[in-house]
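Visitor: I'd like to go over a predicted model; first the sequence, then the structure.
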Amino acid sequence: MTHTATNYPSTDTPSGWLRRAEYWLDDKGKGAWIAAMVLGFIFVWPVGLFLLFYMIWGKKMFSNKCTSRSSRHSYRRSAAMAMKSSGNTAFDAYKADTLRRLEEEQNSFESFLDRLRAAKDKAEFDQFMEDRAKSSPADDEKAETEEKEEA
C-alpha cells in the first residue's frame, strides 16, 4: 500500500509539509534520505546538517525503519494470509500439509548445510594438520643445523 497524496498528512498545519516530506522520503527508502541530506549539504548546509541529525536521532540512519512502508505491509499481509482460513476445509488441510512439508524441507536443508560446513571445516583442519606435519621435519632439521652452527 503506497501512500498517495490523499494518504499523506494535511498541509494545513505549519509542520504539515514537513510531515508530508517525511512520509514521501520514507516511501522512497533510505537512499532518498541520504540523497536529501547530501543535497542539503550542497545547497544549504544547515538543512543537510539538520537532516543528518534527524536521521541519527530518529534512528533512520542505522535501522530498517525507513524501508518502504508498502513492502512492510505486504509482508505482514502475506504472513496473515498464510494463517487465515479460506473457509474450505479441504483447501485448508492441503495448505497446512504443504506448509508443514515446506518447513520439514527447510529444516532438512539447514541440517544439510550444517553437515556441509562441518565437513568443509574438517577438511580444512585436516589440510592444516597435513601441511604442519610436512613442515615439521624440515623445521626440526633447520633447528638442528642452527644448533650445530652455534656450538
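Guide: That came in fine, so what should we check first?
Visitor: okay, CA-based contacts and neighbour counts for the rest of this
Guide: Noted.
Visitor: Thr13: helix or strand, and which one exactly?
Guide: If you go by DSSP states H and E, Thr13 is not part of any helix or strand.
Visitor: The residue nearest to Lys59 when sequence neighbours are not counted and Lys28, how far apart?
Guide: Excluding the flanking residues, the one nearest Lys59 by CA to CA, 6 or more residues apart in numbering is Lys65, at 7.6 Å. Noted for Lys65: a distance of 12 Å to Lys28, by CA to CA, to the nearest Å.
Visitor: Using the three-state scheme, assign the residue positioned nearest the centre of the chain.
Guide: Centroid check for the chain by CA atoms, centre = their mean gives Asn64 as the closest residue, at 8.7 Å. Look at Asn64: counting by DSSP: H, G, I helix; E, B strand; the rest coil, its state is coil.
Visitor: what about the residue nearest to Lys59, neighbour count?
Guide: Residues lying near Lys65 (other CA atoms under 10 Å) number 15.
Visitor: another one to put next to it:
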Amino acid sequence: MYDTTNQSPPTGLLYWPRRVESWLDARGKGAWIAAMVLGFIFVWPLGLAILGYMIWSKRMTKRSMCCHRPKGQGYWASNSSGNSAFDAYRDETIRRLKEERGAFEAFLKRLRDAKDKQEFDAFMEDRAKANADQTNDKDIAAY
C-alpha cells in the first residue's frame, strides 16, 4: 500500500474515499445517514451509491458501529465504574435479579401448566358427558 515508515497518511486522489469513510465512521451512524440523505438531495446517484455501500458493508447493523461484547453479556458486565464497592453491589444485584427472573419464569410456567390442565380436564368432562348422552339416546331408541 504505502510506506509504513512514513507516519503521515498518504495523500492523493486514490485515498480520499478511505479518509471520508474513516471520518464518517468516527461520527457514527448519524453521519452516514446524513451523507446518504444529502447525496439523494443533491446528486441522487451518489445517495444511491452511499446506500448501497452502507448495505454491502453492513454499516447500519448493531455490531458494526458499536463496541464488540461477547453475546450474553449486558452493558454493565464489561464496564467497571472504578469503585469496587459499587461494582460488587451492582454484580450482586444483577445476580439476584437473574435469580428472581428465573423463579418468576418458573412460576409462570407452573401457572400455564395448571391452566392447561384445568382446560383439558373440563374438555374431557364435556366429552364424557356427550358420550354418556349418546349412549342414553341409543338405549332409549332401542326400547
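Guide: Arrived safely. Keep in mind it's a predicted model, so treat the numbers as computed, not measured.
Visitor: Work out the TM-score between the chains.
Guide: The TM-score (TM-score structural alignment, normalised by the length of the second structure) is 0.57; 116 aligned residues with a CA RMSD of 3.5 Å.
Visitor: residues in contact with the residue nearest to the centre of the first structure?
Guide: Shown in contact with Asn64 of the first structure (CA atoms under 8 Å, 6 or more residues apart in numbering): no residues.
Visitor: Tell me the residue in the second structure aligned with Glu110 of the first structure.
Guide: Matched by TM-score structural alignment, Glu110 of the first structure corresponds to Ile94 in the second structure.
Visitor: Mind jotting down where the helices sit in the first structure?
Guide: 16-28, 30-43, 45-57, 69-83, 89-150 (DSSP state H).
Visitor: Output those helices as CSV; include the columns mean neighbour count and distance to Ser10 of the first structure.
Guide: Below are the helices of the first structure laid out as CSV (neighbours: other CA atoms under 10 Å; distance: least, CA to CA, whole Å):
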stretch, mean neighbour count, distance to Ser10 of the first structure
helix 16-28, 17, 6
helix 30-43, 16, 21
helix 45-57, 16, 21
helix 69-83, 12, 19
helix 89-150, 12, 43
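Visitor: JSON lines for those helices, including distance to Pro9 of the first structure?
Guide: Shown next, in JSON lines, are the helices of the first structure (distance: least, CA to CA, whole Å):
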{"stretch": "helix 16-28", "distance to Pro9 of the first structure": "6"}
{"stretch": "helix 30-43", "distance to Pro9 of the first structure": "19"}
{"stretch": "helix 45-57", "distance to Pro9 of the first structure": "19"}
{"stretch": "helix 69-83", "distance to Pro9 of the first structure": "15"}
{"stretch": "helix 89-150", "distance to Pro9 of the first structure": "40"}
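Visitor: For Ile34 of the first structure, give its distance to Asn64 of the first structure.
Guide: Distance, Ile34 of the first structure to Asn64 of the first structure, using CA to CA: 14 Å.
Visitor: Likewise for Ala35 of the first structure?
Guide: In this view, Ala35 of the first structure and Asn64 of the first structure are 17 Å apart by CA to CA.
Visitor: Next: His73 of the first structure.
Guide: 14 Å.
Visitor: Gly40 of the first structure now?
Guide: Counting by CA to CA, the gap from Gly40 of the first structure to Asn64 of the first structure is 22 Å.
Visitor: Over to Glu141 of the first structure?
Guide: Counting by CA to CA, the gap from Glu141 of the first structure to Asn64 of the first structure is 59 Å.
Visitor: Repeat that for Glu22 of the first structure.
Guide: For Glu22 of the first structure, the distance to Asn64 of the first structure - CA to CA - is 15 Å.
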